[in-house]
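**Q** Here is a sequence together with a model predicted from it:
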Amino acid sequence: MQLYLHLSQNNHPLDQSTAQHIFRKLLQFDGSTILLGEVGQMLVSSCTLVIIPNLTRRGAPYALVENVVTHADHQGRGYGTLMLNAATEHAWSCGCYKVMLMTGSREPATLAFYENAGFARTKTGFQKRR
């Protein structure tokens, strides 16, 4: 939960009990996972990935990435990109035909980060197609 404080300025921590309840629900949600990046014993990056069943594209699922975060002291070292690459590889291994993410940020550096990680700007979101 401390890492999520680095997600955005207006992100407020959940109380421990609520966070544990939501975490258990997330882990029980079929197709969802939280990827973690550690340096030594410190958690420095994370993202949530959800594989979503699909009735189109010959039944190939798609993936949604959310809550991409890197600790402020470790930004610019490639950890966020490693998270996105790991999420993408996991999605491909599950047969997904695309990986999607959206950002509310208009910061050029944030948009460039996603584009440099292989995501294409389309409409108001990003996607990465296999």
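**A** Yep, that arrived. The structure displayed is predicted, hence computed values, not measured ones. Numbers count the residues shown, from 1 in each chain.

**Q** going forward, measure contacts between C-alpha atoms and count neighbours the same way
**A** Will do.

**Q** would you list every one of the strands in the chain?
**A** Remark: strands assigned in the chain by DSSP state E are 32-39, 42-52, 62-70, 98-101, 120-122, 125-129.

**Q** Show residues contacting stretch 116-123.
**A** Stretch 116-123 is contacted from outside by T81, L84, N85, Y114, E115, F126, Q127, K128, using CA atoms under 8 Å, 6 or more residues apart in numbering.

**Q** and here's the other structure:
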Amino acid sequence: MIRVARSNDLASVLKLYRELRPLDPDLEVNFAKEKWSEIIDDPLTFIIVADIDGELASTCSLNLNLSIANGARPFAIIEHVITSEKFRRQGLSRQVLEFAISMAWEENCCKVMLLSGEHLKKAHSLYGSVGFKSGIEKGFVIKPPS
């Protein structure tokens, strides 16, 4: 089942994120719960999950961004597309992406953007297969100084 994450999904989502980002620091439990509550309660942020018999197998985040451009229509950003290794090759990433994209269109977004690591060619094929196109706009990233 593809659905929006709930408050009791924190541990499972963190487990998925650990697969994507194994070098991220561990979060202190109460801090993680506080941040998770902020995410779950934010009306512009959605964590989409694939729930397979009570186990979260795949996820992505969808953020809606308000705008005064494009007829004051919001735009959306999808990040952190993850499928657990044991559930790969079952179309789950595609399903969470399609769910997120549908939500964005339901919210009248003018576009949906997604950034991906430059070297993740298999992921790029997936993104293309659900309708993302490269070469329309160019993405840039800046990270804080160390």
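**A** Sure, I can see it. Because the structure is a prediction, the values reported are computed rather than measured.

**Q** re earlier: please dump the strands of the first structure into JSON lines; it should also carry distance to T18 of the first structure and mean neighbour count for every row.
**A** Below are the strands of the first structure laid out as JSON lines (distance: least, CA to CA, whole Å; neighbours: other CA atoms under 10 Å):
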{"stretch": "strand 32-39", "distance to T18 of the first structure": "17", "mean neighbour count": "15"}
{"stretch": "strand 42-52", "distance to T18 of the first structure": "18", "mean neighbour count": "20"}
{"stretch": "strand 62-70", "distance to T18 of the first structure": "18", "mean neighbour count": "21"}
{"stretch": "strand 98-101", "distance to T18 of the first structure": "25", "mean neighbour count": "20"}
{"stretch": "strand 120-122", "distance to T18 of the first structure": "35", "mean neighbour count": "14"}
{"stretch": "strand 125-129", "distance to T18 of the first structure": "30", "mean neighbour count": "17"}
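
**Q** Tabulate these in JSON lines, adding columns for distance to K25 of the first structure.
**A** JSON lines is the format used below for these (distance: least, CA to CA, whole Å):
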{"stretch": "strand 32-39", "distance to K25 of the first structure": "10"}
{"stretch": "strand 42-52", "distance to K25 of the first structure": "13"}
{"stretch": "strand 62-70", "distance to K25 of the first structure": "16"}
{"stretch": "strand 98-101", "distance to K25 of the first structure": "21"}
{"stretch": "strand 120-122", "distance to K25 of the first structure": "31"}
{"stretch": "strand 125-129", "distance to K25 of the first structure": "26"}
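
**Q** and of the ones you listed, who's closest to N10 of the first structure?
**A** Distance to N10 of the first structure, taken as CA to CA, is lowest for strand 62-70 among those, at 13.5 Å.

**Q** now the closest residue to L5 of the first structure other than its chain neighbours: how far from L27 of the first structure?
**A** Nearest residue to L5 of the first structure in three dimensions, chain neighbours excluded: N11, at 6.0 Å (CA to CA, 6 or more residues apart in numbering). Distance of N11 of the first structure to L27 of the first structure, given as CA to CA, to the nearest Å: 22 Å.
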